[in-house]
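Peer 1: Sequence first, then the predicted structure, then my questions.
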Amino acid sequence: MPRLAKLLGYTLDQPLLIVNCDDIGSSHSANVASEAAIRDGLATSATLMVPCPWAREAAEQFKDLDVGIHLTLTAEYPTYRWRSLTGARSLRDAQGYLPRTARELWAQADPVEVEAECRAQIDQALAWSVDITHLDNHMGTLQMSRDLFPIYVKLAKEYQLPLRMAGEGADARLGFNGRHQAREAGVLYPDHFSFQWGTLTAELFEHYLANPRPGVLEMILHPVSDGPELRAYDKEAVHIRTHDAACGIDQTLKARIDNAGIKRISFRPLREAIRVQQDYLHWR
């Protein structure tokens, strides 16, 4: 049974839920929908894409909210692109932008340049006065790579931040034991993770409500307000992103979660546990 709940001050059987809004900074519409989901809805935190055009707005808009860094090494849209902060050669495609897919990135990325870029993104957010609560990564580029995963853990340990971690079954699928590596480094991460691109988030919430597991579960939203901006850059995923925007402010769903004895938290308690617990290396 997970021991993280106890480290955070709860009983071992307490279900704890983090609902994170990914991709703030990617567009103004993403900022609007994500802020509403946290201030008025069921979300508890967000993660910032520092290289993106609307990142500076998000840093200001979310300055009193719990925000992590969505380490960004890809720019997936055909005509809406962004570049790395460092301009590193191995992080550029033929047009000078970040690669569009994780596979393209993995085929060319120099781990030294990846680490420098991730560090630059974290440091830029700190310069914007973002009180960083955690790290995760866009499109799983660090989590799903045996070569790049150690960078993910190294930065979390150095900056004393918790991580997003794939679910328990991911290690066998990916071919390396990432959860064990993070645990050995003393890095905290939620016990469970629930997300499947293309599956409506409401269905995942229903599954969780039917069987709330003890310990900390992270679920993620990709909320974007509908309108010309979204339909211009991500017309293929309008349904998913607007569904998540609606889900994030669904007061009935929020009440059902809270009334089920599930405690909604952010990554901040995990970060504070790292920073104040003398024995956090032995959290599991």
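Peer 2: Received, thanks. Everything quoted here is computed from the prediction, not taken from an experiment. Numbering: from 1, shown residues only.

Peer 1: make it CA atoms for all contacts and neighbour counts henceforth
Peer 2: OK.

Peer 1: contacting residues for residue 118?
Peer 2: Residues in contact with residue 118 (Cα atoms under 8 Å, 6 or more residues apart in numbering) are 71, 72.

Peer 1: and residue 171, that's in a helix?
Peer 2: Yes. Checked against DSSP: H, G, I helix; E, B strand; the rest coil, residue 171 lies within a helix.

Peer 1: thought it was touching residue 181?
Peer 2: No. The criterion here is Cα atoms under 8 Å, and residue 171 misses it with residue 181 at 10.6 Å.

Peer 1: would you list every one of the helices in the stretch 151-284 of the chain?
Peer 2: Per DSSP state H, counting those that start in this stretch, the stretch 151-284 of the chain has helices spanning 170-174, 178-184, 201-210, 228-233, 238-248, 251-259, 268-276. These are given in chain order.

Peer 1: Which elements pack onto the third one?
Peer 2: Using 3 or more Cα pairs under 8 Å, 6 or more residues apart in numbering; DSSP states H and E as the contact criterion, the secondary-structure elements in contact with helix 201-210 are helix 238-248.

Peer 1: So which elements touch the helix it packs on?
Peer 2: Contacting helix 238-248 under the criterion 3+ Cα pairs under 8 Å, 6+ apart are the following elements: helix 28-39, helix 201-210, strand 215-221.

Peer 1: cutoff 6 Å now
Peer 2: Helices and strands touching helix 238-248, as assessed by 3 or more Cα pairs under 6 Å, 6 or more residues apart in numbering; DSSP states H and E, are absent.

Peer 1: Give me the angle between it and helix 201-210.
Peer 2: An angle of 40 degrees separates the directions of helix 238-248 and helix 201-210 when computed by axes from the mean of the first three to the mean of the last three Cα atoms, to 10 degrees.

Peer 1: Now helix 238-248: buried residues?
Peer 2: Burial within helix 238-248, assessed by neighbour count using 16 or more other Cα atoms under 10 Å, is assigned to 238, 240, 241, 242, 243, 244, 245, 246, 247, 248.

Peer 1: let's bring in a second model and compare:
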Amino acid sequence: MNRDIRLLVRADDAGSSWSSTMGCLRACTEGIARSVEVMMPCAWVPHAALTLNDRPEIDVGIHLTLTSEWDAVKWRPLTQAKSLTDPAGCFLPLLRPRDGDGRPSLSEVEWSLEEVAAELRAQIALGVAMFPNASHVSCHMAAHFRAFDARLGDVIADLCREFGLKDDAFGHGLPRFAGYPKFPRETERRVDAFLRALDGLEEGTHVFIDHPAMASPELSMTGHDGYEDVAKDRVTCLETLTTPAIRERIAQLGITLISYRDL
């Protein structure tokens, strides 16, 4: 086909666990993902660097993080950002309140713009130091933090110019390709939905974002009230992105897989 369709498949949350880093790697090396987002405040970032830096063809993004959403797995700011944390020193679970979710959010506290700016700078500085192939930044749990507060858009834009990174195109209006619905979390159903969605993809550049991961005891403990099946969700995501039928359909349709570097 001669249609000009480009698809950016982005694998999020590398560095947050062994499972997520290895899932992101496999989604690239065995599947259709081309960009991997790394969460710099998380414990498994050194492992992510050892894993991804050996693969210079994989595009890396610094996944700016201001929240810590899981109950049994937590991360803290890289800086002394007391206005962003709970009494234990961890990021709060949410950016904004959610219906039916009583956990605290950043929007409900008196957070400091200066502390946020310092934290984002620290994450980006560490990211470019640890990941020479980093090309861009993205935002965790948000299309872009400027939607949370417009001032953060200016902070991030200034930091990207300073560190030579691109700002996330998804946050700047790149249309999102749904791929498959959240439910059911079954690989066969997700593959079928993804194939149908590919058939209907229109000309232009689109982004698909999800969180591939490999099964592990650690992943099985990841979740929170209302989202207890994180492991099933993320393992079936990986299985879907690495399914040969999807790669074959992309080739048949003449869809070009790209990374952020190609934008």
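Peer 2: Alright, I've got the coordinates. In this text, all values refer to a predicted model and were calculated from it rather than measured experimentally.

Peer 1: TM-score for this pair?
Peer 2: The TM-score (TM-score structural alignment, normalised by the length of the second structure) is 0.82; 237 aligned residues with a Cα RMSD of 2.2 Å.

Peer 1: So which residue is smack in the middle of the first structure?
Peer 2: Averaging the C-alpha coordinates of the first structure gives a centre point, and the residue nearest to it by Cα atoms, centre = their mean is residue 136 (4.1 Å).

Peer 1: What's it aligned with over in the second structure?
Peer 2: Under the alignment by TM-score structural alignment, residue 136 of the first structure pairs with residue 138 in the second structure.

Peer 1: what about the helix or strand harbouring that match, how far off from the first structure?
Peer 2: Secondary structure assignment for residue 138 of the second structure, by DSSP states H and E: strand 134-139. After superposition onto the first structure, strand 134-139 of the second structure sits on average 1.2 Å from its aligned residues (mean Cα distance after the TM-score superposition for the first structure).

Peer 1: Remind me what that strand packs against, helices and strands.
Peer 2: strand 59-64, strand 166-167.

Peer 1: Residue 70 of the first structure against residue 140, yeah?
Peer 2: No. Checked against Cα atoms under 6 Å, the pair residue 70 of the first structure and residue 140 is beyond contact range at 9.8 Å.

Peer 1: quick one, which of these two is more surrounded?
Peer 2: Per other Cα atoms under 10 Å, whichever of residue 70 of the first structure and residue 140 has more neighbours is residue 70, with 27 against 19.

Peer 1: who's in contact with the more buried one?
Peer 2: Remark: with contacts taken as Cα atoms under 6 Å, 6 or more residues apart in numbering, residue 70 of the first structure is in contact with 47, 48, 49, 136, 137, 138.

Peer 1: which one of these sits closest to residue 162 of the first structure?
Peer 2: Closest to residue 162 of the first structure out of the contacts of residue 70 of the first structure is residue 136 (8.8 Å), distances taken as Cα to Cα.

Peer 1: For residue 24 of the first structure, see how far away the closest one is.
Peer 2: Using Cα to Cα, to the nearest Å, we find residue 136 of the first structure at a distance of 13 Å from residue 24 of the first structure.

Peer 1: In the first structure, which residue range corresponds to stretch 13-22 of the second structure?
Peer 2: Stretch 13-22 of the second structure lines up with residues 23-32 of the first structure when matched by TM-score structural alignment.

Peer 1: again, but for stretch 81-90 of the second structure
Peer 2: Using TM-score structural alignment, the partner range for stretch 81-90 of the second structure is residues 88-97.

Peer 1: helices and strands around the longest strand anywhere in the second structure, which ones?
Peer 2: For the second structure, the longest strand by residue count, based on DSSP state E, is strand 5-14. For strand 5-14 of the second structure, the helices and strands in contact under the criterion 3+ Cα pairs under 6 Å, 6+ apart are helix 18-29, strand 35-38, strand 204-210, strand 256-258.

Peer 1: so how far is it off the chain centroid?
Peer 2: Here the centre of strand 5-14 of the second structure is set off from its chain's centre by 9 Å, with Cα atoms, centre = their mean, to the nearest Å.

Peer 1: Stretch 206-220 of the first structure now?
Peer 2: Once both centres are worked out by Cα atoms, centre = their mean, stretch 206-220 of the first structure turns out to sit 17 Å from its chain's centre.

Peer 1: which other residues reach it?
Peer 2: Contact with stretch 206-220 of the first structure is made by 2, 5, 13-21, 190-194, as judged by Cα under 6 Å, 6+ apart.

Peer 1: Could you pick out the longest helix of the first structure?
Peer 2: Of all the segments assigned as helix in the first structure under DSSP state H, the longest by residue count is helix 111-127.

Peer 1: so it aligns onto which residues of the second structure?
Peer 2: The aligned range for helix 111-127 of the first structure in the second structure is 113-129, by TM-score structural alignment.
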